[in-house]
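S.K.: With the input below, show me the fold.
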Amino acid sequence: MAEQGADPVGLYRTVALIRGFEERAVELVRTGVIRGGIHPCTGQEAVAAGTCAALRGDDVITSTHRGHGHVLAKGADPARMMAELAGRTTGLNRGRGGSMHAADFGVGVLGADAIVGAAVPIAAGAAWAFRRSGTDRVALAYFGDGAVSQGVVLETFNLAALWRVPVVLVCENNGFATSMRTEDAMAGSVVGRAAAFGIPASTVDGADPQAVLDATAEAVARARSGAGPTLLECVTYRFDAHHTWEHTARPRYRTDEEVAAGRARDPLEIQGARIPAATRAEIDAQTATRLDEAVRFALAGPHPDPATALDHLYATGMRPRAGAL
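M.R.: Sure thing, here's the model as predicted:
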């Protein structure tokens, strides 16, 4: 049974929050407030909403370069997340993590990682620590289809299965590793990778928040019971660019017709159809207000002082030696 946000209204609220956040973030990229661009997760909201709804507050996640939705679904403050993207000291990580490295230990977000697949062993390590300490906490790792051939991911599968650690492995298969189609980059299948290590795996409709929640709840229960890892391949579709750089460069690796077909199964509409229209309208209005406030909060925050660029490099507070960098 899901631990938080399992009701249809709660799932819709999370999907709507992520969708609205990404739309505003893209606009801030266009106006130059967010430097360097972002990797939007528009269209993939059901995965974040459904998986995090199956977790407890003390469970943890690790995320990817396309991780805004994961961080928000786990409970991070959207205002501080927006400030982080905008590089402000009021951000989750004082404006130093940015879009691809957001973390919030307070809600169980151990961090996002821009290196493909690198967050998977971190989650498995946390899960191993939970098992060693005798708690029933669970770790969940997100990664894309492009990560399933990375050595560190496969090594993690091996150890997670061997040591039966309580980790849920969530592959967001959106069909592309940047612009390369999955079938052109991967021999075999995602679930086949897990089967090779004796890890139970299933393919889930990643456009349906409830389907993702149901599958994740089973995997989480299995992990808590001591039965070890589970892999979920959530088949989804990225509506927007791999990176907002595409908005100006406009590479042509998929047709307008394909994108339209992908958009036909919109997580926002799928979950929105499950709640009363009046409730949906109320949530939409509340979400819009909340995100307007988030943007105002982000814009009001100061940029970090360049003189503090070497601060926060070490947990002890120690600064690097003069001339060391």
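S.K.: only C-alpha atoms for contact and neighbour calcs from this point on.
M.R.: Noted.
S.K.: tell me which strands and helices the one helix or strand residue 212 maps to is in contact with?
M.R.: Following DSSP states H and E, one finds residue 212 within helix 209-224. Here helix 209-224 touches helix 8-30, helix 45-53, strand 167-173, strand 201-205, strand 230-235, helix 267-272, going by 3 or more C-alpha pairs under 8 Å, 6 or more residues apart in numbering; DSSP states H and E.
S.K.: could the ones you listed go into TSV alongside distance to residue 292?
M.R.: Output for the helices and strands packed on helix 209-224, formatted as TSV (distance: least, C-alpha to C-alpha, whole Å):
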stretch	distance to residue 292
helix 8-30	9
helix 45-53	20
strand 167-173	29
strand 201-205	31
strand 230-235	31
helix 267-272	19
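S.K.: that older thread, could you list the buried residues of the helix holding residue 212?
M.R.: 209-217, 219-224 (16 or more other C-alpha atoms under 10 Å).
S.K.: now stretch 244-255
M.R.: In terms of neighbour count (16+ other C-alpha under 10 Å), stretch 244-255 has its buried residues at residue 244.
S.K.: Now show me the structure for the sequence below, then we'll compare the two:
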Amino acid sequence: PKFMFAEFFGKDTGYCRGRGGSMHIADVASGNLGANGIVGGGLPIAVGAALALRQQGKPNVAVCFFGDGANNEGAFHESLNMAAVWKLPVVFVCENNQYGMSTSTERSTAVRRIAQRAQAYDFPGVTVDGNEFAAVAEAAIEAVERARSGQGPTLLECLTYRHRGHSKSDRNRYRTKEEIESWIARDPIGRYEQALQSCGLITPEQVSALVDDVAREIAEAVEYAKNSPAPDAASVTDFVYTRSPKEAAHVR
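M.R.: Sure thing, here's the model as predicted:
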């Protein structure tokens, strides 16, 4: 988290040395190829990564996360088609939070469930309760194993919701207070906490300690970012273009 916050703040200690900002954080060393500001832009990147994994003979699987608004972009269909034709090891995960900015999926998408669109490319499309940890985990494990065994992609649609606006300028006038509150009552963190306690896997005291520990970690990460140095203006063109492995050895 401290490297992530440092990147948010545009600091030199951030994952991308302050060059990426909040919308372009990446950590290639751990397999995170990063986000981008293009709706649906990650889909073809994931397909390319999956193809690279296939060519290198690696057992890894590429996983691409995107919102419901991306399912009407051309890149979505092009990516699903190519992944299906080549049976690439990729899992497409749509976080369907019901609204692409202020437009509901009911008004923007012809099919009732986004997962249905996988049928056009002859691979599984699965819709799960995105606020239920066990349901998401079970579907994800099956999709990853399918990809790893050479059977090709899966489109996993997770039905969820964003409690707040799309951005700070979003005044939430396109949905009712009652709708928002009904989804807050189904918050996945609270539901998972209850499930763990009902199974006797965690106590209320342990939950409280965990919450405090996370809050402390976040507070320390923010302080780390605040106290980190800004990038040197003289290095503005560094860490932007691909370097040879030897040249890049000193870059995180």
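S.K.: how about residue 104 of structure 2, what's its partner in structure 1?
M.R.: The alignment partner of residue 104 of structure 2 in structure 1, by TM-score structural alignment, is residue 181.
S.K.: quick one: that match and residue 174 touch, right?
M.R.: No - checked against C-alpha atoms under 8 Å, the pair residue 181 of structure 1 and residue 174 is beyond contact range at 9.1 Å.
S.K.: more neighbours, those two?
M.R.: Using other C-alpha atoms under 10 Å, the more surrounded residue of residue 181 of structure 1 and residue 174 is residue 174, with 22 against 16.
S.K.: Can you name the residues that contact the more buried one?
M.R.: With contact taken as C-alpha atoms under 8 Å, 6 or more residues apart in numbering, residue 174 of structure 1 is in contact with 44, 144, 145, 235, 236, 237, 238.
S.K.: Closest to residue 17 of structure 1 out of those residues?
M.R.: Ranked by distance to residue 17 of structure 1 (C-alpha to C-alpha), the contacts of residue 174 of structure 1 are led by residue 44 at 12.5 Å.
S.K.: about what we covered before: scan the contacts of residue 174 of structure 1 and report the most crowded one.
M.R.: Highest count within the contacts of residue 174 of structure 1 by other C-alpha under 10 Å belongs to residue 44, 31 neighbours.
S.K.: Now which residue in structure 2 aligns to it?
M.R.: Using TM-score structural alignment as the criterion, residue 44 of structure 1 maps onto no position in structure 2.
S.K.: so who does the equivalent of residue 199 of structure 1 over in structure 2 touch?
M.R.: Counting by TM-score structural alignment, residue 199 of structure 1 corresponds to residue 123 in structure 2. Residues in contact with residue 123 of structure 2 (C-alpha under 8 Å, 6+ apart) are 84, 152, 153, 154, 155.
S.K.: Burial check on the aligned partner of the last one in structure 1, number of neighbours?
M.R.: Alignment note (TM-score structural alignment): residue 155 of structure 2 maps to residue 231 of structure 1. Residues within reach of residue 231 of structure 1, counting by other C-alpha under 10 Å, total 26.
S.K.: what does the one 3 residues further on give?
M.R.: Number of residues near residue 234 of structure 1 (other C-alpha under 10 Å) recorded here: 26.
S.K.: which one is the counterpart of residue 35 of structure 2 in structure 1 nearest to, not counting chain neighbours?
M.R.: Superposed on structure 1 with TM-score structural alignment, residue 35 of structure 2 falls opposite residue 112. The shortest distance from residue 112 of structure 1 to any non-neighbouring residue, by C-alpha to C-alpha, 6 or more residues apart in numbering, is to residue 63 (4.1 Å).
S.K.: Can you find the partner of residue 284 of structure 1 in structure 2?
M.R.: Alignment note: residue 284 of structure 1 maps to residue 211 in structure 2; criterion TM-score structural alignment.
S.K.: what helix or strand is its match on?
M.R.: Using DSSP H and E, residue 211 of structure 2 falls in helix 204-227.
S.K.: That helix vs structure 1, average distance?
M.R.: Here the mean offset of helix 204-227 of structure 2 against structure 1 after fitting is 1.1 Å, by mean C-alpha distance after the TM-score superposition for structure 1.
S.K.: hmm, back to that, ok, which of the helices and strands packed on helix 209-224 of structure 1 comes nearest residue 247 of structure 1?
M.R.: With distances scored as C-alpha to C-alpha, the stretch of those nearest to residue 247 of structure 1 is helix 8-30 (9.1 Å).
S.K.: Please verify my assumption that residue 172 of structure 1 contacts residue 234.
M.R.: Yes - contact criterion C-alpha under 8 Å: residue 172 of structure 1 and residue 234 qualify, at 5.1 Å.
S.K.: Overlap of the contact sets of the two?
M.R.: Common neighbours of residue 172 of structure 1 and residue 234 are listed as 47, 206 (criterion: C-alpha under 8 Å, 6+ apart).
S.K.: what's the spacing between the match of residue 199 of structure 1 and residue 81 of structure 2?
M.R.: The span separating residue 123 of structure 2 from residue 81 of structure 2 equals 10 Å under the rule C-alpha to C-alpha, to the nearest Å.
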